[in-house]
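Chemist: this one's sequence-less:
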């Protein structure tokens, strides 16, 4: 029997409906969640991704700003812009669109973002927090995978999970998040020998390697859940994942398509992190007001 499809578009729509209600609640209290995107250069793919984020913000009711800089802009100028956004109370989330021009220090820009506004979850504090399960904002793509599994009712606790790909953006945080859910996790990467010996053991296989059709049917255990994070454009223009979808779907129990699987969830979780940041800021403001009022009474 062919695998059931985990429809990321449908799940994202359900999640965003809940987000709209939270945004309306914030607006009723005088707060409009705001997301700022910092983009350097004119990478065509980045322009498409940023456009999708702006459209998603509009759909849910968030305020959004795009701060674009030519590729030859001095890094210090971009850092100053980030500091200004850190100080702007109307902005609750800040992201730096990757990739950056090669002469930029990516880590320096990411670390410049205020922790309370790091909605991409790339700051070292947030990444380190994954180790102890106390990150402020989980990275959006792994977070989206986790939500997809939850919506499909797929258990994580006690499952054997194999993550193919060890990037700082997807693979490593994904492994830590699933480990926190009490899965047994193995991470494979470009130096892994005999990849199939690992993937065939997976109850849940998450693939984020960036290689078209890397995972074939003989590499997948029958009944496994297969999450394909890869997005690759073929010479004929088609988008495909890292999994041989047509073959693997005949062995898997659940599988995500590409496009229409994990992709819609990444932007959705960015919206969720931004809304959460706005809610936290409102809580801090109310708490500070209560403390100030208490001091006034005492005085």
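Modeler: Great, that's in hand. Everything quoted here is computed from the prediction, not taken from an experiment. Numbering: from 1, shown residues only.
Chemist: drop to CA atoms for contacts and neighbour counts, all remaining ones
Modeler: Noted.
Chemist: show me what contacts residue 263?
Modeler: 8, 141, 229 (CA atoms under 8 Å, 6 or more residues apart in numbering).
Chemist: now the nearest residue to the last one once chain neighbours are set aside: how far from residue 261?
Modeler: Counting by CA to CA, 6 or more residues apart in numbering, residue 229 lies nearest to residue 208, which is 4.9 Å off, once chain neighbours are set aside. As for residue 208, its distance to residue 261 is 13 Å (criterion: CA to CA, to the nearest Å).
Chemist: joint contacts of the two?
Modeler: By the contact definition CA under 8 Å, 6+ apart, residue 208 and residue 261 are jointly contacted by 228, 229.
Chemist: what's near enough to touch residue 203?
Modeler: Per CA under 8 Å, 6+ apart, neighbours of residue 203: 159, 160, 161, 221, 223, 224, 225.
Chemist: quick one: the residues you listed as JSON lines, columns for neighbour count, secondary structure and distance to residue 297 too.
Modeler: Putting the contacts of residue 203 into JSON lines (neighbours: other CA atoms under 10 Å; DSSP: H, G, I helix; E, B strand; the rest coil; distance: CA to CA, whole Å) gives the following:
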{"residue": "159", "neighbour count": "18", "secondary structure": "coil", "distance to residue 297": "56"}
{"residue": "160", "neighbour count": "18", "secondary structure": "strand", "distance to residue 297": "58"}
{"residue": "161", "neighbour count": "26", "secondary structure": "strand", "distance to residue 297": "56"}
{"residue": "221", "neighbour count": "20", "secondary structure": "coil", "distance to residue 297": "67"}
{"residue": "223", "neighbour count": "18", "secondary structure": "coil", "distance to residue 297": "65"}
{"residue": "224", "neighbour count": "24", "secondary structure": "coil", "distance to residue 297": "62"}
{"residue": "225", "neighbour count": "26", "secondary structure": "strand", "distance to residue 297": "59"}
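Chemist: try this one side by side with the last:
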């Protein structure tokens, strides 16, 4: 058995075509969705991500504003910039590209963004709403993962989902979203004992730890759905947290790296921005 590919690139392309139509519909009501991205410093990976976001916005017809700030910016100055954008009626979504310099509190930055413009879905108010199943902006990568599963018509309800990793950006929220879809969820992490025993129980295995090819065939149950959120550069090549070549012959579905979860993250960011604009239309 060779696993079927969960192709994020294809689904992202399909969703972006629909988003383009949604943006055109909003434009007919004189509403142009606006996304502001704040980039602090010269981190090469961040610059690459931001360029990809700008390009995606342009293709969808979303008004995109890039605000570059030096590494020397103070926390007070950055928070003042966010406050200005909170009151800018042409901006529907605000995103501060992480990581930011160590002298600035990441939590203070996240909490400064108005919840109704928090298209990254990280504000404590939006996280709380996600926990209780209320309508809110969902964190983009976990949102993308669940959309991929639904698109492939993989039944989530009643399945045992095992999440490897507990970050605030992916691990914790993806588990919560799967719970909201009626899965039984187990979280595992660096302190988990008998990790392999738990991953072998997973009907749906989500791996998000940032360790290249950490999960192999021996860690996966026959016929499991395997979603690899990891992106690691090894010898100039991008690989995931899952050893794709060994796992693909054991899983029923698997995401490739690159071309799996990655393209969905930016797509769900655009979707959240359009959703925010729709609320003011």
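Modeler: Arrived safely, thanks for sending. Because the structure is predicted, anything quoted here is derived from the model rather than measured.
Chemist: quick TM-score on the pair, please.
Modeler: The TM-score (TM-score structural alignment, normalised by the length of structure 2) is 0.99; 281 aligned residues with a CA RMSD of 0.7 Å.
Chemist: which one (most neighbours) among the contacts of residue 263 of structure 1?
Modeler: residue 229 (28 neighbours; other CA atoms under 10 Å).
Chemist: tell me which stretches of the stretch 51-200 of structure 1 form strands.
Modeler: Applying DSSP state E, counting those that start in this stretch to the stretch 51-200 of structure 1 gives strands spanning 63-69, 93-96, 160-164, 184-188.
Chemist: so where is the longest one in structure 2?
Modeler: Using TM-score structural alignment, strand 63-69 of structure 1 corresponds to residues 63-69 of structure 2.
Chemist: list the contacts of the matching stretch.
Modeler: Under CA under 8 Å, 6+ apart, the answer for stretch 63-69 of structure 2 is 32-41, 54, 57-58.
Chemist: now it on structure 1. Mean distance?
Modeler: Compared with structure 1 after fitting, stretch 63-69 of structure 2 deviates on average by 0.6 Å (mean CA distance after the TM-score superposition for structure 1).
Chemist: what are the buried residues along that stretch?
Modeler: The neighbour-count check on stretch 63-69 of structure 2 (16 or more other CA atoms under 10 Å) flags 63, 64 as buried.
Chemist: now do residue 247 of structure 2 against residue 205 of structure 2, distance only.
Modeler: Residue 247 of structure 2 is 12 Å from residue 205 of structure 2, by CA to CA.
Chemist: try residue 273 of structure 2
Modeler: 29 Å.
Chemist: tell me, how many residues neighbour residue 19 of structure 2?
Modeler: Residue 19 of structure 2 - counted by other CA under 10 Å - has 21 other residues nearby.
Chemist: please apply the same query to residue 122 of structure 2.
Modeler: So residue 122 of structure 2, with other CA under 10 Å, has 23 neighbours.
Chemist: trace it over to structure 1, please.
Modeler: Aligned partner of residue 122 of structure 2 by TM-score structural alignment: residue 122.
Chemist: give the buried residues for the helix of greatest length in structure 1.
Modeler: The residue-count maximum for a helix in structure 1 (DSSP state H) belongs to helix 263-298. Across helix 263-298 of structure 1, burial judged by 16+ other CA under 10 Å covers 263-279, 281-282.
Chemist: hang on, the earlier thing: give me the more crowded residue out of residue 247 and residue 205 of structure 2.
Modeler: residue 205 (27 against 24).
Chemist: helix, strand or coil for that one?
Modeler: strand (DSSP: H, G, I helix; E, B strand; the rest coil).
Chemist: quick check, it in contact with residue 223.
Modeler: No - using CA atoms under 8 Å, residue 205 of structure 2 makes no contact with residue 223, being 10.8 Å away.
Chemist: roughly how far apart are residue 232 of structure 1 and residue 90 of structure 1?
Modeler: 36 Å.
Chemist: can you check residue 34 of structure 1 too?
Modeler: 6 Å.
Chemist: what about residue 76 of structure 2, neighbour count?
Modeler: 11.
Chemist: my bad, should have said residue 106 of structure 2
Modeler: 16.
Chemist: grab the nearest non-local neighbour of it.
Modeler: residue 100 (7.1 Å).
Chemist: residues contacting the one you found?
Modeler: Applying CA under 8 Å, 6+ apart, the residues near residue 100 of structure 2 are 40, 41, 106.
Chemist: need the helices for the stretch 51-200 of structure 1, in chain order.
Modeler: 75-86, 106-112, 124-132, 140-151, 171-180, 195-199 (DSSP state H, counting those that start in this stretch).
Chemist: how about these, which one is nearest residue 256 of structure 1?
Modeler: helix 140-151 (9.2 Å; CA to CA).
Chemist: now that closest one: buried residues?
Modeler: 140, 141, 142, 143, 144, 145, 146, 147, 148, 149.
Chemist: tell me the SS of the counterpart of residue 227 of structure 2 in structure 1?
Modeler: Alignment note (TM-score structural alignment): residue 227 of structure 2 maps to residue 227 of structure 1. For residue 227 of structure 1, the assignment made with three-state DSSP gives strand.
Chemist: excluding its backbone neighbours, what's nearest residue 227 of structure 1?
Modeler: Using CA to CA, 6+ apart, the closest residue to residue 227 of structure 1 is residue 206 (4.7 Å).
Chemist: residues contacting the residue positioned nearest the centre of structure 1?
Modeler: What sits nearest the mean C-alpha location of structure 1, by CA atoms, centre = their mean, is residue 140, with 1.3 Å. With contact set as CA under 8 Å, 6+ apart, residue 140 of structure 1 has these partners: 120, 121, 265, 266, 267, 269, 270.
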